[in-house]
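Chemist: Based on what follows, work out the 3D shape:
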Amino acid sequence: MTYCVGMMLDRGLVFMSDTRTNAGLDNISTFRKMKIFENPGERVLTLMSAGNLATTQAVISLLEERTKAPDDRDPSLMAAPSMFQAARLVADVLREVIEAHAQTGQQADSAFNATMMLGGQIYGGPPRMFLIYPEGNFIESGEDTPFFQIGEIKYGRPILVRAYRPDMSFEKALRLLLVSFDSTLKANLTVGAPFDYHVYETDSLKTGKTGRIELDDPYFQTVSRDWGTALTDALDRLPTYEF
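Modeler: This next block holds a predicted model:
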């Protein structure tokens, strides 16, 4: 399983993904699920993926190959004129890979499924973010949907819904995301550290601050511990139910 979040702020975009993949409790591995495509001064695109690992890796490999040798039949992600067209390109490649696997004779409907999230900015347009489904269609974030989640979304969603603010700083956004990821990994063993992040500032048109947060990172441990304490204290302060 996977957990990835993309968030739109007034200042830019923030992305975070876990790195755990599993094929059963005795077969757990670590794979990066975030890929950044960059042409400094012209575009920065962040792609995150959830679902079948072979499918997501095939999609990313095809996108990378086509940036090196683009042609009319296989357009390059680095040549897309807008974020919308970039999302269409990723959607087409995702559908192409899933259909190719399904035609090999193995017909399990969800066996090769994957969901992807694409966010970034291309010169001449604003930052945009898209959630791309395995069927090849997609939706765009906006004021009513300022953040997207893919993978194991239910455990980390409540804190995002309650605490997200579009004017929050990048630092507060990362703190919020770490609380969301902490809640998820405590509830589901198939999500795990380390966590990769990318912070993109609007109109910078270059890769922003990136990093990896390990499970034993002192700051993450402090956030996890203090959040648990704060929840307990808040519960104790609530009025007692009277029978």
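Chemist: alpha carbons only for contacts and neighbour counts from here, please
Modeler: OK.
Chemist: What segments of this structure are helices?
Modeler: 53-68, 83-102, 157-163, 170-187, 218-237 (DSSP state H).
Chemist: and the ones you listed as JSON lines, adding mean neighbour count and distance to residue 114?
Modeler: JSON lines is the format used below for those (neighbours: other CA atoms under 10 Å; distance: least, CA to CA, whole Å):
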{"stretch": "helix 53-68", "mean neighbour count": "17", "distance to residue 114": "7"}
{"stretch": "helix 83-102", "mean neighbour count": "20", "distance to residue 114": "8"}
{"stretch": "helix 157-163", "mean neighbour count": "13", "distance to residue 114": "20"}
{"stretch": "helix 170-187", "mean neighbour count": "19", "distance to residue 114": "20"}
{"stretch": "helix 218-237", "mean neighbour count": "13", "distance to residue 114": "29"}
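Chemist: who wins for proximity to residue 135 among those?
Modeler: Among the helices of the chain, the nearest to residue 135 by CA to CA is helix 83-102 (6.0 Å).
Chemist: if we can go back for a sec, would a markdown table of the helices of the chain with distance to residue 29 be doable?
Modeler: Listed next are the helices of the chain as a markdown table, based on distance: least, CA to CA, whole Å:
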| stretch | distance to residue 29 |
| --- | --- |
| helix 53-68 | 11 |
| helix 83-102 | 22 |
| helix 157-163 | 25 |
| helix 170-187 | 15 |
| helix 218-237 | 21 |
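Chemist: Endpoint to endpoint, stretch 195-214 covers what distance?
Modeler: One end of stretch 195-214 sits 7 Å from the other (CA to CA, to the nearest Å).
Chemist: And that stretch, what's buried?
Modeler: Across stretch 195-214, burial judged by 16 or more other CA atoms under 10 Å covers 195-208, 212-213.
Chemist: Pull the distance from that stretch to the chain's centre.
Modeler: Relative to the centre of its chain, stretch 195-214 is centred 12 Å away, using CA atoms, centre = their mean, to the nearest Å.
Chemist: now the other sequence, so there's something to compare against:
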Amino acid sequence: MTYCVGMMLDRGLVMMSDTRTNAGVDNIATFNKMHTWEVEGDRALILMSAGNLATTQSVVSMLDERTKAHDQRNPSILEAPSMFQVARLIAETLRDVISIHEDAGPRAAAQFGATLLLGGQVAGGPPRLFMIYPEGNFIEASADNPFFQIGETKYGRPILVRAFDPQMSFEKALKLLLVSFDSTLKANLSVGLPFDFQLYETDSLRLGYRSRVQGDSPYFQQISSGWGEALKQALDSLPDFVLEK
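Modeler: Model (predicted):
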């Protein structure tokens, strides 16, 4: 399992993913789940993945190969005229990769499933954020639904719903995401550090700041312990329940 979040702010996009792919007593693996492509001045694309690792790696490899092949039968995401067309190409690639396993029956098809988050901007259009499903269809973020989650979503969602503000800065958005990710990893062993994040500023048409938050990060430790303490203080400040006598 995994946890990835893509946010649409007035300022641009914020994307964050964990890096854990297997979890168990003695079986934990770390893989990068965030991939980017850039043609400076023309487009910047960010893709995050949740689901079967073999499927997602195959999708990313095929997308990479097509950026170098210039094959009209398999157009490149670096040549698509809009973010919608980029999403369509990636959705078709995901569906094709999964369909390879359909001969083994519906259980195998589900086993090799994956969900993707695509964010970015192509010159001539606004920044856009899509969630791409294994069936090859997708939906787009909007003012009514300004962020998407994939993977282990339920533990980190409440903080996002309560605190998200499209006018917030990148710095505050990252703080909010770290609280959401911290809540998730404390509740589920299948999500773990380090966390990768990528920023994209509207109309820059180039990838922004990218970094990785390690488990020994002093700032993350401060966020984790501070959030726990803040919750205790908030609970204590609320009136106690009164039992009827």
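Chemist: Just name the closest of the buried residues of stretch 195-214 of the first structure to residue 164 of the first structure, please.
Modeler: With CA to CA as the yardstick, the closest approach to residue 164 of the first structure among those comes from residue 199, at 15.8 Å.
Chemist: Next, the contact list for that closest one, please.
Modeler: Residues in contact with residue 199 of the first structure (CA atoms under 8 Å, 6 or more residues apart in numbering) are 12-15, 170, 207-210.
Chemist: same thing but 6 Å
Modeler: 14, 208-209 (CA atoms under 6 Å, 6 or more residues apart in numbering).
Chemist: what does residue 190 of the first structure give?
Modeler: Contacts of residue 190 of the first structure (CA under 6 Å, 6+ apart): residue 1.
Chemist: The same query, at a cut-off of 7 Å, please.
Modeler: Listed by CA atoms under 7 Å, 6 or more residues apart in numbering, the contact set of residue 190 of the first structure reads 1, 20-22.
Chemist: And for residue 95 of the first structure?
Modeler: Counted by CA under 7 Å, 6+ apart, residue 95 of the first structure has contacts 134-136.
Chemist: close enough to count as contact, residue 30 of the first structure and residue 22?
Modeler: No - taking CA atoms under 7 Å as the definition, residue 30 of the first structure is not a contact partner of residue 22, at 8.7 Å.
Chemist: Neighbour count for these two, which is higher?
Modeler: Legend: neighbour count by other CA atoms under 10 Å for residue 30 of the first structure and residue 22, higher for residue 22 (16 against 13).
Chemist: mind checking how far the closest residue to that one other than its chain neighbours is from residue 214 of the first structure?
Modeler: Ranked by CA to CA, 6 or more residues apart in numbering and with sequence neighbours excluded, the top spatial neighbour of residue 22 of the first structure is residue 28, at 4.3 Å. Between residue 28 of the first structure and residue 214 of the first structure the distance is 16 Å, computed by CA to CA.
Chemist: Pull the number of nearby residues for the nearest residue to residue 81 of the second structure once chain neighbours are set aside.
Modeler: Of all residues not flanking residue 81 of the second structure in the chain, residue 122 sits nearest, at 7.3 Å (CA to CA, 6+ apart). The local packing of residue 122 of the second structure (other CA under 10 Å) involves 26 other residues.
Chemist: I'd guessed the residue nearest to residue 22 of the first structure sits against residue 1; true?
Modeler: No - between residue 28 of the first structure and residue 1 there is no contact, the gap being 10.2 Å when judged by CA under 7 Å.
Chemist: So which of these two has more stuff around it?
Modeler: residue 1 (20 against 13).
Chemist: Nearest residue to the more buried one in space, please, no chain neighbours.
Modeler: residue 190 (5.2 Å).
Chemist: One more: residue 196 of the second structure?
Modeler: residue 212 (4.4 Å).
Chemist: Would you mind measuring from residue 51 of the first structure to residue 4 of the first structure?
Modeler: Taking CA to CA, one finds residue 51 of the first structure at 11 Å from residue 4 of the first structure.
Chemist: the more surrounded of these two?
Modeler: Shown here are residue 51 of the first structure and residue 4; by other CA under 10 Å, residue 4 has more neighbours (28 against 20).
Chemist: Looking at the second structure, name the residue matched to that one.
Modeler: Counting by TM-score structural alignment, residue 4 of the first structure corresponds to residue 4 in the second structure.
Chemist: Relative to residue 45 of the first structure, which of the helices of the first structure is closest?
Modeler: Comparing the helices of the first structure under CA to CA, the one sitting nearest is helix 83-102, at 8.6 Å.
Chemist: what stretch of the second structure does that closest one fall on?
Modeler: Taking TM-score structural alignment, helix 83-102 of the first structure hits residues 83-102 over in the second structure.
Chemist: on that earlier part again, what is the neighbour count of the closest residue to the match of residue 4 of the first structure other than its chain neighbours?
Modeler: Nearest residue to residue 4 of the second structure in three dimensions, chain neighbours excluded: residue 17, at 4.2 Å (CA to CA, 6+ apart). Other residues near residue 17 of the second structure number 30, with proximity taken as other CA under 10 Å.
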